[in-house]
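*Asks:* Next one to model:
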Amino acid sequence: MPKTSLNKTPLTKTPLNKKSILLVGAGKMGCALLDGWLDAGFAASQFNVLEPNPDALLTARGGEGVSLAAPTSPADIIVLAIKPQLAEAVVPTLRDYIKEETMILSILAGTPTQKLEALTGHGVQVRAMPNTPAAIGAGITALYATPNVSAAQRGFAETLMQAVGESLWVAEEGLIDVVTAISGSGPAYIFYLAEVLTANGVRLGLPQDIAERLANHTIKGAGDMLMGDTPAAQLRQNVTSPGGTTEAALELLMVELPELMKKVIFAAFHRAKELSQSPSEQD
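*Replies:* Model prediction:
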């Protein structure tokens, strides 16, 4: 499997402050991106946002200098953040905003670059798969670039997505489906783990609020530890005393969880592939 690369490109090292950016779609992820860009130092005047139903926050951004109207000339970068099932209706209408050197950065789940090229007639594309923690600036985004994306444009894409977390590159577009199963759907796995921990704490006598705080803080703390240099396996071993409570729990967990998670991840992976072939099925 091709290697991935993890990067962090400072805003000051890319000339993005001179680029015009058209954001198409300003739902939760689109607004999170816009807020991240503005917080990172982009000028509000760089942005045009196309959103048919702007909320109060986006309207306020309009008062701060972000244009909520269509641009009057082609954009340097177009960021697609609409729902995937809207692609066939919306994306072809963007052709007037595309010039030869425009880069299209798409966060449309299940929508391959070949599909977008057919809709736009434009092949300079970066496909991105962020996850929901991007909404609080703690996401991780996998990026794939078509061959005609320049090194400078790759840097632009990195910087744009790093406004909401970390980013990494994959060498093959098909790996985006794997990313979807691991990090795209991954937060839901963790949220459900928190639900299960909480429910069993309550079952054993803890008040709901205490069980919930214990579960949530345990997951957050363990996640913070994973961001260090110690591998996950070593962290697990460090907290597992021979004959102790953790060992008793892990003896059961390590027998049943690997096969279950394999089924979970493969189910998500295969569904991602299905949606890539037929994105109109998406909710």
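*Asks:* can we go C-alpha only for contacts and neighbour counts from here?
*Replies:* OK.
*Asks:* What are the neighbouring residues in contact with Leu16?
*Replies:* Neighbouring residues of Leu16 by CA atoms under 8 Å, 6 or more residues apart in numbering: 42, 156.
*Asks:* Name the SS class of it, please.
*Replies:* helix (DSSP: H, G, I helix; E, B strand; the rest coil).
*Asks:* neighbours of the residue nearest to Phe47 when sequence neighbours are not counted, just the number please.
*Replies:* Among residues not flanking Phe47 along the chain, Ile21 sits closest, at 5.0 Å (CA to CA, 6 or more residues apart in numbering). Look at Ile21: counted by other CA atoms under 10 Å, it has 23 neighbours.
*Asks:* Touching, Ile21 and Ala44? I think so.
*Replies:* No. Assessed by CA atoms under 8 Å, Ile21 is found out of contact with Ala44, at 10.0 Å.
*Asks:* Just give me the residue closest to the centre of the chain.
*Replies:* The residue lying closest to the centre of the chain (CA atoms, centre = their mean) is Pro130, at 0.8 Å.
*Asks:* show me what contacts that one?
*Replies:* Counted by CA under 8 Å, 6+ apart, Pro130 has contacts 107, 139-142, 183-184.
*Asks:* Could you also give me the structure for this next sequence, so I can compare it with the first?
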Amino acid sequence: MATLQLPGALLLVGCGKMGGALLRGWLKQGVKADQVYVVDLAPKDLDDVKAAGVHILTAPDQLPGDLKPAIILLAVKPQFMDEALAHYKKFAGPGTTFLSIAAGKTVAYFKKMLGADALIVRSMPNTPAAVSRGMTVLCRDPGVPAPTLDLCGELLSAVGEIAWVDDEALLNQVTAVSGGGPAYVFLLIEALAEAGRVNGLPADLAMQLARSTVCGSGELAHQSPESATALRQAVMSPKGTTLEAINVLMAEDGIQPLMNRAIAAATRRSRELAT
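*Replies:* Have a look, this model is predicted:
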């Protein structure tokens, strides 16, 4: 990836795990530290970026009076968004784009809070961004200039892969699948380890096997050009042990209908957050 070039200051509102991962990703991609301002009420573990020259502030009123950010990335939790936006409405207008990573908060919501002229780009990243293996989906809003959309994509690709959708409503399903997806994978590790323990393995060995297997399989899926179906079938031998397990997992009451219900529930909740 080429060095990220910003047309102005970048303001990060909220610097928890996701915000911190993005911030460090930007610095690795060549963003100048002194172009970045962070506002977090209780900043933690930011000594390294502060030493690099990033401006770390604990309140919006500490921002320079003449600051005009090119991008304001909103990395606060949805339930705190109303309060946060009240401090940044003054920046809304030409020259500043608000890039949100908050689940459920729509473009219409942001325009209601910030004004009809505010430029808004919505996105949904996930927590593997912390190890530069994130997956982020952005909504391509025709009301936002193409170069600005490209810049938002570059900022989020600093921590992993990106994809675009034209229909904002699809971000609800994106939130359900990839936004929450890491939790489902971690639950798979827990369940696989517990099944090993129940079937006689020592608990610590069962967890080691489960974690290593899921991590290794994920990396294989990442590197291989083959489909997930082909990779699964390559592990299965006719009349073998894996086939016996797969027959259970792919039964009518197996993992697929359960996952369908789980994603439907998460999608429904994402829509509810917008109301």
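*Asks:* quick one on the thing from earlier: now the residue nearest to Phe47 of the first structure: how far from Leu80 of the first structure?
*Replies:* Noted for Ile21 of the first structure: a distance of 11 Å to Leu80 of the first structure, by CA to CA, to the nearest Å.
*Asks:* Counting by contacts, list what the helix of greatest length in the second structure packs against.
*Replies:* As assigned by DSSP state H, the longest helix anywhere in the second structure is helix 203-223. With contacts defined as 3 or more CA pairs under 8 Å, 6 or more residues apart in numbering; DSSP states H and E, helix 203-223 of the second structure has these neighbours: helix 181-198.
*Asks:* Counterpart of Leu151 of the second structure over in the first structure?
*Replies:* Aligned by TM-score structural alignment, Leu151 of the second structure pairs with Phe156 of the first structure.
*Asks:* What count of nearby residues applies to its match?
*Replies:* 22.
*Asks:* Check which helices and strands the host helix or strand of it sits against.
*Replies:* Using DSSP states H and E, Phe156 of the first structure maps to helix 151-162. Other elements packing on helix 151-162 of the first structure under the criterion 3+ CA pairs under 8 Å, 6+ apart are helix 28-39, strand 139-145, strand 165-169.
*Asks:* With the second structure overlaid, report how far the last one is off on average.
*Replies:* For strand 165-169 of the first structure, the mean distance to aligned residues of the second structure following superposition is 0.6 Å (mean CA distance after the TM-score superposition for the first structure).
*Asks:* against the second structure, where does that strand fall?
*Replies:* By TM-score structural alignment, strand 165-169 of the first structure lines up with residues 160-164 in the second structure.
*Asks:* Go ahead and name everything in contact with that stretch.
*Replies:* 129, 132-140, 153, 156.
*Asks:* Buried ones in it, by neighbour count?
*Replies:* 160-162 (16 or more other CA atoms under 10 Å).
*Asks:* which one of the residues you listed is nearest Ala70 of the second structure?
*Replies:* Ile162 (20.8 Å; CA to CA).
*Asks:* Against Asp45 of the second structure, how distant is the closest one?
*Replies:* 27 Å.
*Asks:* what's the answer for Gln223 of the second structure, then?
*Replies:* Gln223 of the second structure is 32 Å from Asp45 of the second structure, by CA to CA.
*Asks:* what's the answer for Pro142 of the second structure, then?
*Replies:* From Pro142 of the second structure to Asp45 of the second structure the distance is 38 Å (CA to CA).
*Asks:* cool, Thr136 of the second structure as well?
*Replies:* 24 Å.
*Asks:* neighbour-wise, which of those two wins?
*Replies:* Using other CA under 10 Å as the criterion, Thr136 of the second structure and Asp45 rank with Thr136 on top: 25 against 11.
*Asks:* Pretty sure the more buried one sits against Glu154.
*Replies:* No. If you go by CA under 8 Å, Thr136 of the second structure and Glu154 don't touch, sitting 11.0 Å apart.
*Asks:* Just tell me what Pro202 of the second structure corresponds to in the first structure.
*Replies:* Using TM-score structural alignment, Pro202 of the second structure sits opposite Pro207 in the first structure.
*Asks:* quick revisit: now the helix holding Phe156 of the first structure on the second structure. Mean distance?
*Replies:* Per aligned residue, helix 151-162 of the first structure averages 0.9 Å (mean CA distance after the TM-score superposition for the first structure).
*Asks:* between that helix and helix 28-39, how big is the angle?
*Replies:* 110 degrees (axes from the mean of the first three to the mean of the last three CA atoms, to 10 degrees).
*Asks:* quick one: contacts of helix 151-162 of the first structure?
*Replies:* Against helix 151-162 of the first structure from outside (CA under 8 Å, 6+ apart): 7-11, 14, 16, 33, 37, 103, 105, 126, 141, 143, 145, 167-168.
*Asks:* if you set the cut-off to 7 Å instead, what comes out?
*Replies:* 9-11, 14, 16, 37, 103, 141, 167 (CA atoms under 7 Å, 6 or more residues apart in numbering).
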